[in-house]
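Undergrad: sequence and predicted structure are below.
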Amino acid sequence: MTRRILGLVGIGLIGGFLSGLFGIGGGILMVPLLILILKVDQRHASALSLAGVLPAAIVGSITYAASGTVDYLAAAFIAVGGIVGALIGTRLLRTIPLGWLRWMFVVLLLLVAVRMFLELPTAAHQGVTVVSALLLVALGLVVGVASGLFGIGGGVLIVPALVSLFGFDPVIAKGTSLLSMIPTSISGTINNWRGKLVKPIDGLVMGSAAALASFPGALLAHVIPARLSNVLFAILVVAAALQLAWRAWKLRAKG
């Protein structure tokens, strides 16, 4: 038990530091760490990662809110879709075969790596209208499904969408994304707990460690040029994808 707790703390510290360094939600990094270090399967890693998103999202959103860089109305609309999406995603998590989950997550990692090399276009921000509100709910639904299924925080999807489709300032997009993920994480984690996929205390331990470690990572991020940071993160994600692909291939070979 002690060894497991230490492992969760260690993974939280590593994932949180890298999350702060690269400005990406820790879930995309902690899921591979859980699989490769603690040897949990894809299903339990995704459930645990989603629970771990909560402490970091709370701490991060408070930080952004203190500086006035959160759009509360947009976050609310995203959260509406996210809550429903998380319920759908966590239900799929329990039903999709493990082999499919492994390869789907590998593909997600590779798509994220490609995304880091792309320059985002910026739309003109028009405020929240009826149409944009419906689109924000739809965005939350998609992100909620992905979060429930893969255990990711959603920032890797929400932030680019808010910047390129809705014209948000990148900093406000990050703050809004973090706030919207709080109810999404709670919704998905409750469903995973009911499905006996996760113990919320495990997510709290790992997520709290990640939240603490994200601060020194964020400080270091101000020293590294943004383009170099994107390249380093993409290399890290591709390396994780190759490791997981190799592991999935070996498990498939064993039948």
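TA: Looks like it arrived, so ask away.

Undergrad: when you work out contacts or count neighbours from here on, use the C-alpha atoms and nothing else.
TA: Fine.

Undergrad: state which helix of the protein is the longest.
TA: Using DSSP state H, we find that the single longest helix of the chain is helix 226-253.

Undergrad: list the buried residues in that helix.
TA: 229-231, 233-234, 237-238, 240-241, 244-245, 248 (16 or more other C-alpha atoms under 10 Å).

Undergrad: just the helices in the stretch 1-150 of the chain please.
TA: Along the stretch 1-150 of the chain, the segments classed as helices by DSSP state H, counting those that start in this stretch run 2-22, 27-37, 42-66, 72-95, 98-115, 130-150.

Undergrad: also this one, for the comparison:
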Amino acid sequence: MDLLAFVMNLVLGALLGTLGGLFGIGGGLIAIPALGVLFGLDQQLAQGTALVMVVPNVLLALWRYHQRNRIDPRYATLLATSSFGFAWLASLFAVRVDSESMRLAFVGFLLALAAYNFARMFMAKAAHASAELRQPWPWLGALGGVAGTAGGLFGVGGAVIATPVLTSVFGTSQVMAQGLSLALAAPSTAVTLATYGLHHHVNWAMGLPLALGGLLSISWGVRLAHALPERVLRSLFCVFLLLCAVMLSLK
């Protein structure tokens, strides 16, 4: 890789890292369509390469969120352990699916998430957010399994599923939900990256400068997330999901 390509990937990683910190998703959702559209990578290669950036970004963002809002270790441990096994099994399946089918499935996944988030904002009355869970905390294990499966299939750690479910079903604040989602995503993204790497679906030369750029900028996104009003943050998250789906559909 020449110097110009390295710098371009570094800058792209910084942009994606900021978005990852803002929404608590590690930057993977936007990295995957960006790598597919801008660089022509097939779906699995884009997902695997994005994970090189996502894994360290998730770990750093998790630490930053925990510094500002303490994450309950019971909740985080249950989400992390339940997501790990399901992510591993789903990633073994994902590396064997043809690229075009995987791309279309990913677009459908993003559209479903966007529709769900828009419906929550405009059709349902929002419940009062609390530091205490509205449902018994062992149910977090089921959420971890579902989110881990999505993370293993699509390489996005399941945080995009966990965040809206935590706010709507479990009654957490948006910031608390994003912190717990990062705790869920940390082990599942790591095992998914290992699986994709072993099956040669990772461009390490591209992924490493993306990861470096993301690490340099993700803290900016976390600070911005804590500065924005809750409704604004949720609205931006919905628009973000829809934009990602449109980008990948245009490939």
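TA: Now that the structure is in, tell me what you want to look at. Since the model is a prediction, treat every value here as computed from it, not as a measurement.

Undergrad: send over the TM-score of the superposed chains.
TA: Scored against TM-score structural alignment, normalised by the length of structure 2, the superposed chains reach a TM-score of 0.82; 244 aligned residues with a C-alpha RMSD of 2.9 Å.

Undergrad: related to what we said a few turns ago, got a markdown table for the helices of the stretch 1-150 of structure 1, with distance to Pro121 of structure 1 and mean neighbour count too?
TA: As requested, these are exported to a markdown table (distance: least, C-alpha to C-alpha, whole Å; neighbours: other C-alpha atoms under 10 Å):
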| stretch | distance to Pro121 of structure 1 | mean neighbour count |
| --- | --- | --- |
| helix 2-22 | 20 | 21 |
| helix 27-37 | 23 | 24 |
| helix 42-66 | 23 | 24 |
| helix 72-95 | 20 | 23 |
| helix 98-115 | 13 | 17 |
| helix 130-150 | 18 | 23 |
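
Undergrad: can you say which of these is nearest to Lys199 of structure 1?
TA: Across the helices of the stretch 1-150 of structure 1, the minimum distance to Lys199 of structure 1, taken as C-alpha to C-alpha, is reached by helix 42-66, at 7.7 Å.

Undergrad: which position in structure 2 aligns with Gly167 of structure 1?
TA: Correspondence of Gly167 of structure 1 to structure 2, assessed by TM-score structural alignment: Gly171.

Undergrad: quick revisit: how about the helices of the stretch 1-150 of structure 1, which one is nearest Leu219 of structure 1?
TA: Taking these one by one with C-alpha to C-alpha, helix 2-22 is closest: 7.5 Å.

Undergrad: now that closest one: how far from the chain's centre is it?
TA: 14 Å (C-alpha atoms, centre = their mean, to the nearest Å).

Undergrad: related to what we said a few turns ago, name the SS class of the match of Gly167 of structure 1, please.
TA: coil (DSSP: H, G, I helix; E, B strand; the rest coil).

Undergrad: OK, contacts around it?
TA: 127-130, 132-134 (C-alpha atoms under 8 Å, 6 or more residues apart in numbering).

Undergrad: which of those residues are retained in structure 1?
TA: Here is what carries over to structure 1 from the contacts of Gly171 of structure 2, by both residues aligned by TM-score structural alignment, their matches' C-alpha atoms under 8 Å: 128-130, 132-133.

Undergrad: and Leu33 of structure 1, what pairs with it in structure 2?
TA: Using TM-score structural alignment, Leu33 of structure 1 sits opposite Ala34 in structure 2.

Undergrad: oh, I was asking about Trp193 of structure 1
TA: Counting by TM-score structural alignment, the partner of Trp193 of structure 1 is Gly197.

Undergrad: its match and Val7 of structure 2: what is the separation?
TA: 24 Å (C-alpha to C-alpha, to the nearest Å).

Undergrad: tell me the two of the contacts of Gly171 of structure 2 that are most distant?
TA: Ala127 and Glu132 (12.8 Å).

Undergrad: re the thing from before, what subset of the kept ones among the contacts of Gly171 of structure 2 is buried?
TA: 129, 133.

Undergrad: dump the kept ones among the contacts of Gly171 of structure 2 to TSV, plus distance to Gly155 of structure 2.
TA: Converted to TSV, the kept ones among the contacts of Gly171 of structure 2 look like this (distance: C-alpha to C-alpha, whole Å):
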residue	distance to Gly155 of structure 2
His128	32
Ala129	29
Ser130	30
Glu132	30
Leu133	28
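
Undergrad: nearest to Val95 of structure 2 among the kept ones among the contacts of Gly171 of structure 2?
TA: Once C-alpha to C-alpha is applied, the member of those that ends up nearest Val95 of structure 2 is Leu133, at 35.9 Å.

Undergrad: surely the closest one touches Ser173?
TA: No. Leu133 of structure 2 is not in contact with Ser173 according to C-alpha atoms under 8 Å; the separation is 10.0 Å.

Undergrad: using the three-state scheme, assign the spatially most central residue of structure 1.
TA: By C-alpha atoms, centre = their mean, structure 1 has its centre lying nearest to Gly153, at 2.2 Å. Per three-state DSSP, the local secondary structure of Gly153 of structure 1 is coil.

Undergrad: wait, what's in contact with it?
TA: Counting by C-alpha under 8 Å, 6+ apart, Gly153 of structure 1 has contacts 25-28, 50, 53, 147, 181, 185.

Undergrad: which one of those is nearest Met1 of structure 1?
TA: Leu50 (21.0 Å).

Undergrad: save the helices of the stretch 1-150 of structure 1 as a markdown table, and put in distance to Ala173 of structure 1 too.
TA: Converted to a markdown table, these look like this (distance: least, C-alpha to C-alpha, whole Å):
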| stretch | distance to Ala173 of structure 1 |
| --- | --- |
| helix 2-22 | 16 |
| helix 27-37 | 18 |
| helix 42-66 | 10 |
| helix 72-95 | 9 |
| helix 98-115 | 17 |
| helix 130-150 | 12 |
